[in-house]
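Q: sharing a model that was predicted from the sequence below.
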Amino acid sequence: MRARTKARTIFFLCAIEVLALGFSLSSAQAQKIRIAVSNPDMSFLSGGVAKFKGFFAEEGLEAELIQMNANVSVAALASGNIDYNLILQSVVTANLRGLPLKVAGILIERPNHAIVVHPSIQKFAELKGKKIAISSFGSLVDILARLTSVHFKLDPKNDIQFVAAGSSSARVAQLQSGVVQAAFVTPPGNLRAEAAGFKTLLSVGDLFAFPVNGIGVHEQKLKNNRDEVKKVTRALLRANRFILDNPKGAIKILSQWGRSTPEVAEEAYQFSAKNYSRNLLVSKPTLEKVLESTRWNVESKKNVTIEDVFELSLVREILKEMGETPK
């Protein structure tokens, strides 16, 4: 009897050691990656969901999400200090300037941006001759503001004066002080403006398609470590589908990650979720629009093509493996 009990004890202890060894090996094998985001908000929720739902971990990746501004993120990606950059426009701009960076997938296919104005303004045409707050010249917000002006038949050079005001909060502050009459912001900036007595005039994403976030990666990593890039892309694809198909789960992660109330997170989700890409792909004309508008602010010495900037073959490969036909 004692011998049997002793044998069981030894077996139990061995089993624990095997399990512990398994966990140790699993942890040791996890590939650490560093990913740049601008903010822990709705615009970068793909990264937050992929991390906190465990999609990165299921690919054998240990992801660290690092908050950076656009310029710093590009320099960090080019130098190898980070592995991926979800701030798409900064990657596109850097590519046109000659840096060896590419976009491996589109996370958000339409702008999350809103135009907030004084309640007396009823339509965009009324902003002719007025001042509009943007983040900085040459930025994504600058490009979207100019495209929106053209959409409403206004000349962005002569009909409107753009004011570089910094963050969304700073833009709303300029609106409150009367320095500008409108501001381009992203959630929850529009909610803050509404709470201060202003109104959301329109959502830029309702006007036209224009990718605002994606998977930026160094050309060398695409060439030498495609397997890792594929894992990251697959995890972010799963994250996007979770965001689109599981509102409650996405809102919960957004609230916790962004440290906002559930109510604010839900409003941001309702405003922006529709702009997320289900397949991480967009049309060729849309990609051409990105390049064309980026050239407004960048002098490129070579004729850069879509293929020079966007390397979307891994997305198509993943979709085919899932039994889907890439569009």
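A: Alright, I've got the coordinates.

Q: all contacts plus neighbour counts: C-alpha atoms, from now on.
A: Noted.

Q: then Arg8 would be within a helix, right?
A: Yes. Assessed with DSSP: H, G, I helix; E, B strand; the rest coil, Arg8 lies in a helix.

Q: measure it to Glu59 for me?
A: Noted for Arg8: a distance of 36 Å to Glu59, by C-alpha to C-alpha, to the nearest Å.

Q: okay, these two: which has more neighbours?
A: Glu59 (16 against 12; other C-alpha atoms under 10 Å).

Q: which residues touch the residue lying closest to His113 once chain neighbours are set aside?
A: Of all residues not flanking His113 in the chain, Thr186 sits nearest, at 4.6 Å (C-alpha to C-alpha, 6 or more residues apart in numbering). Contacts for Thr186 (C-alpha atoms under 8 Å, 6 or more residues apart in numbering) come out as Ser43, Asn112, His113, Ala114, Ser168.

Q: adding another structure so you can compare the two:
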Amino acid sequence: MDRSSLAKKRRRFALGFTAALIATIASGIANAAEISKPTSLRVAYSAITVNQAIPWIAYEAGHFKKHGLDVELIHASSITALQALLANEVSIAQSVTDACVSSNLSGADTLFLGAILDKPLYSFIVNPKIKTPQDLKGKRVGVTRFGATPDALARAMLKMWNLDPATDVMMVQLNEMGLLVQGLVNNVIDAAPISIPGNIRAKNLGFTELFDMTKIGKTYITGTVVTRKRFIDSQRDTAKRFMRGFLGGMKTYLEDEDFSIKVIQKWTRAKNRDEIREAYALQARNMLRIPRTSIEGVKTILEGMEKIPGAKTADPRRFIDSTILDELEKEGFLKTLYKN
């Protein structure tokens, strides 16, 4: 073979090798891009209140992105959020607490992944003319939606005061927590259980705290993370990554006050920074560092649902998935969260 033919063969080989190398590299880049592509996840939050703040903070601080999630946060009332969860329109719903239990009792596969609080950071706020619980007879008690947590808390308080929610008062639905304060201002209602920061706003407007519901004397879970068993079973890795991001949001909440207050103000559109700071501090003092769902808290909810078939005999453990947090603890993730 002459030198000219040999040179041509070498050039053809070099070109073929280069083309193959480029194709391999391009394929590798495409595969890497596919692997690193964030997983889309839709999450509903059910109220414009401070106990909904952890997903907002996790989102704004980049914790979800850090764990490979492209999270879309959607606002819907608690009942609407639960309906979206059951229709697979969202995979996780924040603070649809009582609705999680009632839907499970009715045959759905709703479960608690966690809860940031084991007491209700609510006040039972009333018109200043109301001095005692007995003054509530014949009055209008506002709630967001029937079956939602404020409704359950209102009924629990009325029963504690030996008042019948069905006959002694008129229960009025106003859909949103913020509208309960507005309802008091506009004389649409006379009383309501209101969470932070709305209760602080109401007191600053001259309304009276008839009862501080953190002193209710029972464990009551709020700020819950609710999903479905089928989501955990079919997308377990995504569920774990969500909880990693959520836990990161809790850490940021507890350790970065200024950032957290800015985020809360942004998402609630609250103008009074002092009220948000007071609400932030109250929740920070009471928030669990690890959001394990309290069995006693689920028992409290079941006690308020005695008219629903199966509520009296239901095992509270059936409403809780602890396996995700258990795995994160076993993997050492929980130990890495906090400095102390």
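A: Done, it's in. Keep in mind that this is a model prediction, so the values were computed, not measured.

Q: the strands in the stretch 101-250 of the first structure, which residues?
A: Remark: strands assigned in the stretch 101-250 of the first structure by DSSP state E, counting those that start in this stretch are 101-108, 114-117, 131-134, 161-164, 182-185, 199-203, 213-218.

Q: what helices or strands is the fourth one leaning on?
A: Contacting strand 161-164 of the first structure under the criterion 3 or more C-alpha pairs under 8 Å, 6 or more residues apart in numbering; DSSP states H and E are the following elements: strand 131-134.

Q: again, but for the longest one
A: Using 3+ C-alpha pairs under 8 Å, 6+ apart as the contact test, the elements touching strand 101-108 of the first structure are helix 88-96, strand 213-218, helix 226-245, helix 306-309, helix 313-321.

Q: swap in 6 Å and give it another go.
A: With contacts taken as 3 or more C-alpha pairs under 6 Å, 6 or more residues apart in numbering; DSSP states H and E, strand 101-108 of the first structure sits against strand 213-218.

Q: got the angle for the strand it packs on vs strand 101-108?
A: Comparing the axes of strand 213-218 of the first structure and strand 101-108 via axes from the mean of the first three to the mean of the last three C-alpha atoms, to 10 degrees yields an angle of 160 degrees.

Q: mean per-residue distance, strand 213-218 of the first structure versus the second structure.
A: Its aligned residues in the second structure lie a mean 1.8 Å from strand 213-218 of the first structure after superposition (mean C-alpha distance after the TM-score superposition for the first structure).

Q: against the second structure, where does that strand fall?
A: Mapped onto the second structure using TM-score structural alignment, strand 213-218 of the first structure covers residues 223-228.

Q: gap between the nearest residue to Asp155 of the first structure once chain neighbours are set aside and Phe198 of the first structure?
A: Nearest non-adjacent residue to Asp155 of the first structure, counting by C-alpha to C-alpha, 6+ apart: Ser149, 6.5 Å away. Per C-alpha to C-alpha, Ser149 of the first structure is found 20 Å from Phe198 of the first structure.

Q: now Pro262 of the first structure
A: Distance of Pro262 of the first structure to Phe198 of the first structure, computed by C-alpha to C-alpha: 22 Å.

Q: of these two, who's got more company?
A: Using other C-alpha under 10 Å as the criterion, Pro262 of the first structure and Phe198 rank with Phe198 on top: 21 against 16.

Q: so the more buried one is in contact with Ile115, correct?
A: No. Look at Phe198 of the first structure against Ile115 with C-alpha atoms under 6 Å: they stay out of range, at 10.3 Å.

Q: quick one, what contacts the alignment partner in the first structure of Cys100 of the second structure?
A: In the first structure, the residue paired with Cys100 of the second structure according to TM-score structural alignment is Val91. Applying C-alpha atoms under 6 Å, 6 or more residues apart in numbering to Val91 of the first structure gives no contacts.

Q: change it to 8 Å
A: Taking C-alpha under 8 Å, 6+ apart as the test, what Val91 of the first structure contacts is Val74, Asn85, Leu101, Lys102, Val103, Gly216.

Q: find the residue at the geometric middle of the second structure.
A: In the second structure, the centroid-proximal residue (C-alpha atoms, centre = their mean) is Gln94; its distance is 2.6 Å.

Q: make sure Ile33 of the first structure is indeed in a strand.
A: Yes. Judged by three-state DSSP, Ile33 of the first structure forms part of a strand.

Q: tell me which element the closest residue to it other than its chain neighbours falls in.
A: Leaving aside its chain neighbours, Ile33 of the first structure sits nearest to Ala63 (4.9 Å; criterion: C-alpha to C-alpha, 6+ apart). Secondary structure assignment for Ala63 of the first structure, by DSSP states H and E: strand 61-67.

Q: residues in the second structure aligned with that strand?
A: Taking TM-score structural alignment, strand 61-67 of the first structure hits residues 69-75 over in the second structure.

Q: list the contacts of the matching stretch.
A: 38-47, 55-56, 59, 64-65, 81, 238, 241-242.

Q: what's the average distance of that stretch to the first structure?
A: For stretch 69-75 of the second structure, the mean distance to aligned residues of the first structure following superposition is 0.8 Å (mean C-alpha distance after the TM-score superposition for the first structure).

Q: how about Arg192 of the first structure, what does it touch?
A: For Arg192 of the first structure, the contacting residues are Val172, by C-alpha under 8 Å, 6+ apart.

Q: one more time with 10 Å
A: Contact analysis of Arg192 of the first structure by C-alpha atoms under 10 Å, 6 or more residues apart in numbering lists Val116, Ser168, Ser169, Val172, Ala173, Phe198, Lys199, Val264.

Q: and if you look at His67 of the second structure?
A: By C-alpha under 10 Å, 6+ apart, the contact list for His67 of the second structure reads Pro38, Thr39, Thr238, Lys240, Arg241, Phe242, Met243, Arg244, Gly245.

Q: also Ile33 of the first structure?
A: Applying C-alpha under 10 Å, 6+ apart, we find Ile33 of the first structure in contact with Phe56, Leu61, Glu62, Ala63, Glu64, Leu65, Ile82, Asp83, Tyr84, Glu228, Val232.

Q: can you redo these as TSV with distance to Arg4 of the first structure and neighbour count?
A: Converted to TSV, the contacts of Ile33 of the first structure look like this (distance: C-alpha to C-alpha, whole Å; neighbours: other C-alpha atoms under 10 Å):
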residue	distance to Arg4 of the first structure	neighbour count
Phe56	44	26
Leu61	43	21
Glu62	43	18
Ala63	46	23
Glu64	48	16
Leu65	51	20
Ile82	55	21
Asp83	54	21
Tyr84	55	29
Glu228	48	17
Val232	49	23
